[in-house]
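> Coordinates only, no sequence provided:
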């Protein structure tokens, strides 16, 4: 069954949706995006995602086409129209169509708005159901505005290719000797029962799941620290986690083909994962 998408005011079968070849998102990657999860058809941390979308639009000078209530209506309607109790919603706003092609753009273009949804198979965060992942460190070759969730992802695409060629699951990016983030995730490490994550900068995206980890730490009394993290610290960590909207919290047990800590899923990850599952269950009555 073909899924339903939203494109510029219309609900369409996915295979019938099309944008102009002169859309600046297509020609230049002049667009921003968000990925939002629905558990049991209930949106998770929608306000935080829309706040980040608003910031990305503001930083790029793209007009925000909707207010928060309009966005909520569209996203909830999209979920209703598509299959799956758990869904991953993709939302993209480009600067719009501008012809002829040129780097400079006219003011007051009408943004192109696109939303789609896919069923998402989620496992419990319990360690018995989680496959630990491996990671490699890579030099960060992306542009210096990683704080904007832009569709200009060629750098990440090339880095991800290196990851797969190495046989690993994810790459942890290093810039000038300091840990940044994964190719599509935020990074946490544990050392002596303290949770540590790199502080936000122009080349690190403020992850919605990353912020949720902070909230859980404060709620359950876990020690967390946000600061610069060096590559040697990462290599010497007792545990490493990767967080993202769709993967939630992933434990890394191998870094650069060497074990992380004991080489097993760590005890603090198990504790945090249980808190994550508990919170989802509280919000949406999700069985865990």
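Arrived safely. Just so we're clear, the structure is a prediction, and the values are computed from it rather than from any experiment.

> Every contact and neighbour count from this point should use C-alpha atoms.
Noted.

> Need the three-state assignment for residue 282.
With DSSP: H, G, I helix; E, B strand; the rest coil as the basis, the three-state label of residue 282 is helix.

> what about it, neighbour count?
10 (other Cα atoms under 10 Å).

> Contacts only, for it.
If a contact means Cα atoms under 8 Å, 6 or more residues apart in numbering, then residue 282 has no contacts.

> Now do stretch 85-92: distance to the chain's middle.
Taking Cα atoms, centre = their mean, to the nearest Å, one finds the center of stretch 85-92 at 12 Å from the center of the full chain.

> what does stretch 154-171 give?
16 Å.

> repeat for stretch 277-288
The answer for stretch 277-288 is 21 Å, by Cα atoms, centre = their mean.

> so residue 78, which of the three states?
Applying three-state DSSP: residue 78 is helix.

> meant to ask about residue 51, not that
Looking at residue 51 with three-state DSSP, the answer is helix.

> Around it, how many other residues sit close by?
By other Cα under 10 Å, neighbour count at residue 51 equals 13.

> Which residues are in contact with residue 42?
Contacts of residue 42 by Cα under 8 Å, 6+ apart are residue 284.

> Tell me how far it lies from residue 36.
Taking Cα to Cα, to the nearest Å as the measure, residue 42 falls 11 Å from residue 36.

> give me every residue that touches residue 240.
187, 188, 189, 190, 234, 251, 252, 253, 260.

> Nearest to residue 120 among these?
residue 251 (19.7 Å; Cα to Cα).

> and the contacts of residue 240, which of them are in helices?
residue 234 (DSSP state H).

> Could you export the contacts of residue 240 as TSV, including neighbour count and distance to residue 102?
Putting those into TSV (neighbours: other Cα atoms under 10 Å; distance: Cα to Cα, whole Å) gives the following:
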residue	neighbour count	distance to residue 102
187	24	37
188	27	41
189	25	44
190	24	47
234	23	43
251	25	44
252	27	44
253	24	47
260	24	48
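
> and of the contacts of residue 240, the nearest to residue 74?
Nearest to residue 74, judged by Cα to Cα, of the contacts of residue 240 is residue 187 at 31.6 Å.

> Do I have it right that the closest one meets residue 243?
Yes - using Cα atoms under 8 Å, residue 187 is in contact with residue 243, at 6.6 Å.

> which residues in the stretch 51-200 of the chain form strands?
87-94, 112-119, 133-139, 170-175, 178-182, 186-191, 194-197 (DSSP state E, counting those that start in this stretch).

> Give me whichever of those strands is most buried.
Comparing the strands of the stretch 51-200 of the chain by mean neighbour count (mean count of other Cα atoms under 10 Å), strand 178-182 comes out on top with a mean of 25.

> what's the offset of that one from the middle of its chain?
14 Å.

> orientation of that strand relative to strand 170-175 in degrees?
140 degrees (axes from the mean of the first three to the mean of the last three Cα atoms, to 10 degrees).

> okay, now the one to match up with it:
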């Protein structure tokens, strides 16, 4: 069955899904996006994802392309048209079509809305979590507003490619002070030698990960200690455990960093517990 996309008010076949050449998302990466996991027909953390999308649009002074209720309806209809129950739903909003100029266009401008969805194997993700993943550290060369989920992702792409070439699943980004910020497309966590769960605070211009927030709630509910603070790449290498979170990786143990095993090179008890808590939350 051919896939269906949504482009500015119309449901169209994927191979006919186009935007104008003067769309500012194409010209300047002047856009924002969200990726929502859909498991057994349920959109996971739908409201927080929409909260973040609206915040990103607000920070960039974009006009909402449709109302929030309309976007939720489009999401459901798009999944139905593609007959998907386990999928990734992609939502992208750009400032719209205008004559190419760096400054914001004058006057009323209609934002562009593009949405796609594709089948996704969450079972494979859960299986991978049983053995964990390898990661590699890369310098964080991104812009200073990483709290906005913008489509300007070239530094992330370069970091992810470097990780892939190093035989790793993900790139762990490291700032100029030698501290871990986040992954190229994930939030990064460690468990220190006291059993405390540690992750970088949002005030440091870290993307407010939706799965990150869910994991914090689950950890607090089950009396797992959490500390939001900076930690160095060397501290991470010496950690008792490491793991990452995202809409696509869910909760994923890290067993190797830059070729060195984390602890005994196997998923630890805290990460394993949080993986199970997350899948219980997701209903899988």
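Good, I have the coordinates. This one's a predicted model, so the numbers in the text were calculated from it and none came from an experiment.

> TM-score of the superposition?
Remark: TM-score between the superposed chains equals 0.95 [TM-score structural alignment, normalised by the length of structure 2]; 281 aligned residues with a Cα RMSD of 1.5 Å.

> coming back round to it: residue 227 of structure 1 is nearest to which of the strands of the stretch 51-200 of structure 1?
When the strands of the stretch 51-200 of structure 1 are ranked by proximity to residue 227 of structure 1 (Cα to Cα), strand 194-197 comes first, at 6.4 Å.

> list the helices and strands that closest one packs on?
Applying 3 or more Cα pairs under 8 Å, 6 or more residues apart in numbering; DSSP states H and E, one finds that strand 194-197 of structure 1 contacts strand 186-191, strand 224-226.

> Looking at the ones you listed, which is nearest to residue 216 of structure 1?
strand 224-226 (10.1 Å).

> Mean per-residue distance, that closest one versus structure 2.
Average distance, strand 224-226 of structure 1 versus aligned residues of structure 2 after superposition (mean Cα distance after the TM-score superposition for structure 1): 1.1 Å.

> For that strand, give the aligned segment of structure 2 as residue numbers.
Mapping strand 224-226 of structure 1 onto structure 2 (TM-score structural alignment) gives residues 226-228.

> which residues touch the matching stretch?
By Cα under 8 Å, 6+ apart, the list of residues contacting stretch 226-228 of structure 2 reads 196, 197, 198, 199, 200, 201, 216, 219, 220.

> Now distance to residue 136 of structure 2 too, for the residues you listed, in a markdown table please.
Below are the contacts of stretch 226-228 of structure 2 laid out as a markdown table (distance: Cα to Cα, whole Å):
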| residue | distance to residue 136 of structure 2 |
| --- | --- |
| 196 | 23 |
| 197 | 20 |
| 198 | 19 |
| 199 | 17 |
| 200 | 18 |
| 201 | 21 |
| 216 | 24 |
| 219 | 26 |
| 220 | 29 |
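
> residues contacting the nearest residue to residue 179 of structure 2 once chain neighbours are set aside?
Distances taken as Cα to Cα, 6 or more residues apart in numbering put residue 232 closest to residue 179 of structure 2, at 3.9 Å, once the chain neighbours are dropped. Counting by Cα under 8 Å, 6+ apart, residue 232 of structure 2 touches 178, 179, 180.

> again, only this time at 10 Å
174, 175, 177, 178, 179, 180, 181, 238 (Cα atoms under 10 Å, 6 or more residues apart in numbering).

> Once aligned, what mean separation remains between stretch 51-58 of structure 1 and structure 2?
Stretch 51-58 of structure 1 versus its aligned partner: 0.5 Å mean (mean Cα distance after the TM-score superposition for structure 1).

> Kindly reformat the helices and strands packed on strand 194-197 of structure 1 as a markdown table containing distance to residue 157 of structure 1.
A markdown table is the format used below for these (distance: least, Cα to Cα, whole Å):
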| stretch | distance to residue 157 of structure 1 |
| --- | --- |
| strand 186-191 | 16 |
| strand 224-226 | 27 |
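
> Which one of the ones you listed lies nearest to residue 264 of structure 1?
strand 186-191 (13.3 Å).

> Quick check: residue 93 of structure 1 touching residue 151?
Yes - counting by Cα atoms under 10 Å, residue 151 is a contact partner of residue 93 of structure 1 at 9.4 Å.

> Mutual contacts of the two, please.
With Cα under 10 Å, 6+ apart, residue 93 of structure 1 and residue 151 have common neighbours 25, 30, 31, 32, 33, 34.

> Counterpart of the first one over in structure 2?
What that stands for is residue 25 of structure 1. In structure 2, residue 25 of structure 1 lands on residue 25 (TM-score structural alignment).

> From residue 217 of structure 2, how far out is that match?
Using Cα to Cα, which is the criterion applied here, residue 25 of structure 2 is 34 Å from residue 217 of structure 2.

> Between those two, tell me which one has more neighbours.
Each of residue 25 of structure 2 and residue 217 has its neighbours counted (other Cα under 10 Å); residue 25 has more, 24 against 13.

> After the helix or strand that contains the more buried one, which helix or strand is next?
Element membership for residue 25 of structure 2 (DSSP states H and E) is helix 24-28. Note on helix 24-28 of structure 2: by DSSP H and E, the next helix or strand toward the C-terminus is strand 31-39.

> On the C-terminal side of that following strand, identify the next helix or strand.
Next along the chain after strand 31-39 of structure 2, with elements defined by DSSP H and E, is strand 42-43.

> In contact with residue 271 of structure 2, which residues?
129, 132, 189-191, 197, 241-244, 251-254, 277 are the contacts of residue 271 of structure 2 under Cα under 10 Å, 6+ apart.

> and what of residue 93 of structure 1?
8, 25, 30-34, 53, 57, 62-65, 111-115, 150-151 are the contacts of residue 93 of structure 1 under Cα under 10 Å, 6+ apart.

> Burial check on the residue nearest to residue 184 of structure 2 when sequence neighbours are not counted, number of neighbours?
The spatially closest residue to residue 184 of structure 2, leaving aside those adjacent along the chain, is residue 156, at 4.8 Å (Cα to Cα, 6+ apart). Neighbourhood size, residue 156 of structure 2 [other Cα under 10 Å]: 19.

> so who does the aligned residue in structure 1 for residue 156 of structure 2 touch?
In structure 1, the residue matched to residue 156 of structure 2 (TM-score structural alignment) is residue 156. By Cα under 10 Å, 6+ apart, the contact set of residue 156 of structure 1 is 140, 141, 142, 143, 162, 171, 173, 182, 183, 184.
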